[in-house]
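1. coords please:
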Amino acid sequence: MTFSPSLRPWLLAAPLLGLAFGACQSGGTSASNQPDLLTANLDTTVRPGDDFYSYANGTWFKQHPIPASESNWGIGKEVQNEIYARLRKLNEEAAGAKATPGSVQQKIGDFWAAGMDSTGINKQGVAPLKAELARIQAMQSLADVQAAIAHLQTMGVNALIGPYVGQDAKNSEKMALQLWQSGLGLPNRDYYFNKDARTKNIRQEYSNHLVKMFTLLGQDAATAQASAGRVVQLETKLAASSRKLEALRDPYANYNKMAVSGLDKLTPGVSWKPWLAQMELGRADTVIVGQPEFYREAGRLLTSAPLDDWKAYLQWQLVHAFAPTLSQDFDNENFRFYGTILQGAKQQRPRWKRVLDAEENAMGEALGQLFVKEYFTPETKARYEKLTENVVASFRDHINALDWMSDSTKQKALVKLAKITRKVGYPDKWKDYSSLQIDRSSYAQNVMRANLWAYRYNINKLGKPVDRTEWGMTPQTYNAYYNPSNNEIVLPAAIFAIPGLMDANADDAIIYGYAGASTIGHELTHGFDDEGSQFDDKGNLRNWWTKKDRQLFQQRVNGIVRQFNDYTVLDSLHINGKATAGENIADLGGIVIALDAFKKTEQYKKGEKIGGLTPLQRYFLGYALGWQTTQRDERLAQAILTDVHSPAQFRINGPFADVPEFYEAFGVKPGDKLYRPDSARVKIW
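-> Purely as a prediction, here's the structure:
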């Protein structure tokens, strides 16, 4: 979307300044009037060879305890806090302006005003859901259940199935209908079956939570207890047919293409063509099913589970989806379970931050346009595009130097690397929100309409050419990604921000470690990790390796799986080396590739110390700055079961233990806890 000239004065009224972006400098000097950021963070009571994570960031952790409202805290949250403050001012100004109806300013202002009107929200109670709850309660047949599920899907409710439109993994030029396992109220299948005390307690608390939510919906104690039991029983059956975290990372096993008529055979008694039509997907003729066994069980339950089970389940999924937008009693109970029990947060975050989060989900690119106008200049974008070029060049050198890969596979790897699209900072074109209706009458209804807009935005891609210019993250997102179907890396503006460090004070060592390794090199390596390496240069799921090269690659992958399987995180919980393999490969690859790019800089060649630290030491500390984050035990336990990323401590200590230059920089020797003999060190890219 392009903003009209009449809105520009408002957009520039609160420029998004204050956060600094690190810039690549030829000299690599630090301003004398500012304490060195890396030195200030160090905890020198910790030996770097024993726990580099704590050595690099320990003092910062002591000075920045996790706030009561958070389950984790770190550099990303510090970046987000700065963004929140600027966006809050923009929202408050929009809410007070006499904006043109239908304009971006009007929508932002009204969304904010409705979300911040806690008095009005409390008066409405559950009223925004009354019509939907009545529709569910009126169900009398399987056809009614399917119709209700279809309607809830368009509202963004996680009701039983997971339809979406995305690129066909084996034909990246085509947008295809996909079905993924879905429908659970707990984070994933393991929560329904694991027998450790922590997970058992969560299951009991989940049942208690369901009872309380049904009570808030007006059910008496006995009915609420029965409804909760129905939900748990139904979800447990769905969980039993759901795949584990590591199994979801196999692109071939999760690709099962069939005609829509094949779904009827997969789920006897369930007619899919009219059902898809109710979801505005009637034009689909083929579908890619991720987990057929899940849909087989979902179909069986649709035709066999009592109608009252479906009423309870769909009422629950509806109220769960919109609880944060309802009155305080629903909001607080939702937070008690999902915020405190699951993640350990002690209190709710301020309402204004939660409204900004909802607004980000509703129309994030509208906010993104405001963000980049003053916050990420074309000059800054050019700097990071150049840094990306340097890291790509280093990756090219690494591929050429591999001693385990044949020349024929190397040539194909080099072609794929050369064709990776690099999206840096922000998109060249923006989403058009003109059809999205936002007003001040109901916060929940605004979110519902935004969900419907997003649903239709996605499904309208079916049968249309792939838009390879589209971004899957907003510029103000502190994150990045690699998309195998587009063979692209996407690096939002916010991921380059370093709180408290101005451009002029950021030396190359920090930037190559912080941005070059943990972001750019990391995402590039995802194109060549155990999953991304199965996609070719055009983004298609197709083998381009020789059989021997693939075997040699897998041997190296197995090494990093074993390494991370051995790490104990909490009590008896271990990292799942297979589930986290892709991220661990990308971390290690990013570190060694960006390191060799850094070695070509003047700062590295001169070898001058800054803050008493050598350029090589500053590089590793710059990388560790990117994982300057800590989390509560509850959040950590959840991450082990649900996250394909290793905890922050092991994203530093794990890969560093495989890098020879780390041993050189910090004098790591046998007897140190991170020491690994040469024969045990993993080397892939």
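2. all contacts plus neighbour counts: C-alpha atoms, from now on.
-> Will do.
3. which one is Pro475 nearest to, not counting chain neighbours?
-> Pro492 (4.5 Å; CA to CA, 6 or more residues apart in numbering).
4. So what's the residue count around that neighbour?
-> Other residues within reach of Pro492, judged by other CA atoms under 10 Å, total 25.
5. show me what contacts it?
-> Residues in contact with Pro492 (CA atoms under 8 Å, 6 or more residues apart in numbering) are 423-426, 473-480.
6. I'd like to know how far it sits from Thr477.
-> 6 Å (CA to CA, to the nearest Å).
7. Am I right that Gln555 is in a helix?
-> Yes: counting by DSSP: H, G, I helix; E, B strand; the rest coil, Gln555 is found in a helix.
8. burial count for it?
-> 13.
9. What of Lys464?
-> 11.
10. So which bits of the helix or strand harbouring Val372 are buried?
-> Taking DSSP states H and E as the criterion, Val372 maps to helix 351-375. Across helix 351-375, burial judged by 16 or more other CA atoms under 10 Å covers 354-356, 358-360, 362-372, 375.
11. buried set for whatever helix or strand comes next after it?
-> Using DSSP H and E, the next helix or strand after helix 351-375 towards the C-terminus is helix 378-401. Of all the residues in helix 378-401, those buried under the rule 16+ other CA under 10 Å are 380-381, 383-385, 387-388, 390-396, 398-400.
12. Tell me what angle helix 378-401 forms with helix 351-375.
-> Our comparison of helix 378-401 with helix 351-375, counting by axes from the mean of the first three to the mean of the last three CA atoms, to 10 degrees, yields an angle of 90 degrees.
13. I have a second one here; can you model it like the first so I can compare?
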Amino acid sequence: MIPTKPKPSLLLKTALGGALALTLAACAEQAGDSASSKPDMEKAEASNTPELGTFGIETADMKPEVDPGDDFFEYVNGKWLDTFEIPAERSSYSSFTALFERSEERIRKIIEEAAETDAPAGSVEQKIGDYYAAFMDTDAIEAAGLAPIQDELGLYRSAESHEDVALLMVKPDLGTRTPFGVGVSIDAKQPDRYSVYIGQSGLSMPDREYYLDEKFADKADAYKEYLVTILSAAGTENAEQAAADVFAFEMAIAEIHWTRAERRDRDKTYNKYTLAELEEMASGFPWQMMMSDLGIADQDYFVVSTPSAIEGAAEVFANTPVETLQNYMVASAVRSYASVLPKEIDDAVFAFFSTELSGVPEQRPRWKRGVSAVGGALGEAVGEVYVERYFPPESKAQMEELVANLRVAFSQRLDELDWMGEETKAEAQAKLEAFTPKIGYPDKWTDYSALEVSADSPVANIRENRIFNHEDSFSQLGQPIDKDEWFMTPQTVNAYYSSTRNEIVFPAAILQAPFFDPNADLAVNYGGIGAVIGHEIGHGFDDQGRKSDGTGALRDWWTEEDKARFQEKADALGAQYATYEPVEGYPLIPNLTMGENIGDLGGMAMAYAAYKLATEGQDVPVIDGFTGDQRFFMAWAQVWKGLYREEALKRQISTGPHSPGMFRVNGIVRNMDAWYDAFEVTEDDDLYLPEDERVAIW
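-> Got it, this is the predicted structure:
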């Protein structure tokens, strides 16, 4: 069994969860929240030496006294795990975080340069500089108090009916949460058109379990106290009773929500309703009125991802007193503006949502939060400068070659599969052939000319950004698919696969060590970014991605026999992950992490096959005592090096689609025969699995 000891101390208003819209599968959780502003990458390029160690692995982080067959993650990263302290401003720290911080420093320089220039009004530089300046002017924010949002709070408090509340909830510039989300995305069954998607929403805590599961009772109690604090600060009379009523409303919504695992099922989350059918199914919401206000009542149908939850939310909404709904909107709106409200409010929001829920002791420095705010509003404008300065053309060329090699290797593996029939193989090959890779940055940048930004009002800037995003998204209805659109900025340290577009996307910022280093050993690049490329390709063939064909259409192209064989293998992998318990009482949830686990396993298999093709006929050297195969697997372990605070780890296990890094390493390599050979793993080792228990899918 894998050692599971944790390291101590270690649109409208919301996304619609896994069902909505983009159907994206990302490589990792976003780092979101110190590197030198002079990037190490530039030094490495100048000297032609790897950024990490002598061949691309930071061997100083290793713990050689650990048997790799007992705990491979610890063997490669153990010294770092024992000595690294998670910064006080963070809930976790990983390779992604380190690159995020590097990116953050670079973006700060770009933003501050824009702020210092006397840019023409309406220019991108003016908007970047003014957005940042408004966010950073804490003296003005403190002096203004809640005045900048009193107009909005007044709208909520003046609502006299459920219809009034519903119309406020769909106003794109307002900050309230809603019991449902409405957004525009490519239609999963007709990927040549955009459709309106509707799905469950409305909870302030991370997920339904935080309301319903007894092990989160302390979080629920803390949330009630938080509501009292926020509603009191907003001037709500009898704040304690108001908070209790708001919590009861959210609890009722939580009870009818689908679980995250249920929302992963793409067959169950595609349900077409006409507006009339929607009104009949969920009559507690004034759908005709709301959709007319949004200008989308003329749609021939809407895709509802969680029908029973929408039906239940409509009933809860209709049976909840208007005063409770007013207070719900007030509380959620105050939270949405917290970063640009007085410190008392900002600190209260941080104390619950970051400290209580994720164990983060300290707020991030203001400048870092400002960088994130600008990135959220004007991400591609910043990204265009980022690419010019920090993304060398040769990195893109090398990535294109790696992607091509991975595709060749996977195509060969498909042909050799003994469990898949020829009919399904032909469809799989057609899908692989249709894959579109996007590397570094978009061919067409977002036009921000319609976005209004002022240096005087950060609240107004947030509202203007909401309107800009809403109009940008909803204007796609009835238009051809924008094939140049990206859903991550170039400075984002991540990657994703989109099933409706059948594309894999690798932003510039992830193409750095430890993932990719043009000066590193070939084995290290294949075990790092090569496996990430394979992971994203693998999402097209995981338990949900496999349901789309090469055009992106949600279509069953598998024979019944092949589906059964695939599911048998997926279940076997899930059974392994169900035995892993990083924190007592918090086992991994295989139905939640299945897609990512399959992506990891398939990605590593593809990357290893591609590495062997790339070195075929070559005399691969031993470097610092490590063979090429050893270096390949060590690179994968180095990529997932990381630590969690305990509360953050519990949250990740309960709500995240990714297994913690330790299990992305140990849980995968123990299923690969080549790893056993590379490190001479035997049945006496803790990670050993008999050959007939090892899972190989792709």
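14. Need the TM-score between these chains.
-> After superposition, the two chains reach a TM-score (TM-score structural alignment, normalised by the length of structure 1) of 0.93; 661 aligned residues with a CA RMSD of 2.1 Å.
15. For the helix holding Val372 of structure 1, give me the average deviation versus structure 2.
-> Here the mean offset of helix 351-375 of structure 1 against structure 2 after fitting is 0.9 Å, by mean CA distance after the TM-score superposition for structure 1.
16. Structure 2: matching residues for that helix?
-> Aligned using TM-score structural alignment, helix 351-375 of structure 1 spans residues 366-390 in structure 2.
17. same check, this time on stretch 480-496 of structure 1
-> Using TM-score structural alignment, stretch 480-496 of structure 1 pairs with 495-511 in structure 2.
18. Over to stretch 79-91 of structure 1?
-> Using TM-score structural alignment, stretch 79-91 of structure 1 pairs with 99-111 in structure 2.
19. Contacts for the matching stretch next, please.
-> Residues contacting stretch 99-111 of structure 2 (CA under 8 Å, 6+ apart): 31-32, 34-37, 39, 128-129, 132, 367-368, 371, 382, 385-386, 491-493, 509-510, 512.
20. Among those residues, the buried ones, what's the ChimeraX command?
-> Here is the ChimeraX command that picks out the buried ones among these, judged by 16+ other CA under 10 Å:
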select :31,128,129,132,371,382,385,386,491,492,493,509,510,512
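21. How much space separates Ala114 of structure 1 from Ala444 of structure 1?
-> 9 Å.
22. Just give the nearest non-adjacent residue to the residue mapped onto Ala314 of structure 2 from structure 1, would you?
-> Using TM-score structural alignment, the partner of Ala314 of structure 2 in structure 1 is Gly299. Excluding the flanking residues, the one nearest Gly299 of structure 1 by CA to CA, 6+ apart is Thr267, at 4.6 Å.
23. Now do the contacts for that neighbour.
-> Counting by CA under 8 Å, 6+ apart, Thr267 of structure 1 makes contact with 295-300.
24. returning to what we had before: average offset of the match of stretch 79-91 of structure 1 relative to structure 1?
-> Mean deviation of stretch 99-111 of structure 2 relative to structure 1 after superposition (mean CA distance after the TM-score superposition for structure 1): 1.4 Å.
25. tell me, what residue is most central in structure 1?
-> By CA atoms, centre = their mean, the mean C-alpha position of structure 1 lies nearest to Asn479, the distance being 7.4 Å.
26. Trace Phe663 of structure 2 over to structure 1, please.
-> In structure 1, the residue equivalent to Phe663 of structure 2 is Phe650, according to TM-score structural alignment.
27. Looks to me like its match is in a helix.
-> Yes: Phe650 of structure 1: assigned to a helix according to three-state DSSP.
28. rewinding a little: so the match of Ala314 of structure 2 makes contact with Ser271?
-> No: assessed by CA atoms under 8 Å, Gly299 of structure 1 is found out of contact with Ser271, at 9.7 Å.
29. What are the boundaries of the strands in structure 1?
-> In structure 1, the strands defined using DSSP state E lie at 20-21, 72-74, 161-168, 171-181, 256-259, 286-289, 421-425, 481-483, 488-492, 497-498, 568-570, 573-574, 629-631.
30. wait, which of those is closest to Gly516 of structure 1?
-> strand 488-492 (11.1 Å; CA to CA).
31. Quick one: average offset of that closest one versus structure 2, please.
-> Counting by mean CA distance after the TM-score superposition for structure 1, strand 488-492 of structure 1 comes out at 0.8 Å.
32. Spatially nearest residue to Arg635 of structure 1 (excluding sequence neighbours)?
-> With CA to CA, 6+ apart, the residue lying closest to Arg635 of structure 1 is Gln343, at 4.2 Å.
33. residue contacts, Asp264 of structure 1?
-> Residues near Asp264 of structure 1 by CA under 8 Å, 6+ apart: 270-272.
34. tell me the helices in the stretch 151-300 of structure 1, going along the chain?
-> 197-216, 221-240, 260-266, 272-278, 292-304 (DSSP state H, counting those that start in this stretch).
35. The ones you listed into TSV, with extra columns for distance to Glu173 of structure 1?
-> Converted to TSV, these look like this (distance: least, CA to CA, whole Å):
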stretch	distance to Glu173 of structure 1
helix 197-216	43
helix 221-240	33
helix 260-266	20
helix 272-278	23
helix 292-304	24
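36. Compare the ones you listed and give me the one nearest Leu595 of structure 1.
-> So among the helices of the stretch 151-300 of structure 1, helix 197-216 is nearest, using CA to CA, at 40.6 Å.
37. measure Ser354 of structure 2 to Glu362 of structure 2 for me?
-> Distance from Ser354 of structure 2 to Glu362 of structure 2, by CA to CA: 9 Å.
38. more neighbours, those two?
-> Ser354 (21 against 16).
39. how many neighbours does whatever residue of structure 2 lines up with Lys547 of structure 1 have?
-> Aligned counterpart of Lys547 of structure 1 in structure 2: Glu560 (TM-score structural alignment). Using other CA under 10 Å, Glu560 of structure 2 has 11 neighbouring residues.
40. any idea how far Ala426 of structure 2 is from Glu560 of structure 2?
-> With distances taken as CA to CA, Glu560 of structure 2 is found 15 Å from Ala426 of structure 2.
41. so who does Asp600 of structure 2 touch?
-> 531-532, 534-535, 538, 664, 668.
42. Which PyMOL command selects the buried ones in the residues you listed?
-> A single PyMOL command selects the buried members of the contacts of Asp600 of structure 2 (16+ other CA under 10 Å):
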select buried, resi 531+532+534+535+538+664+668
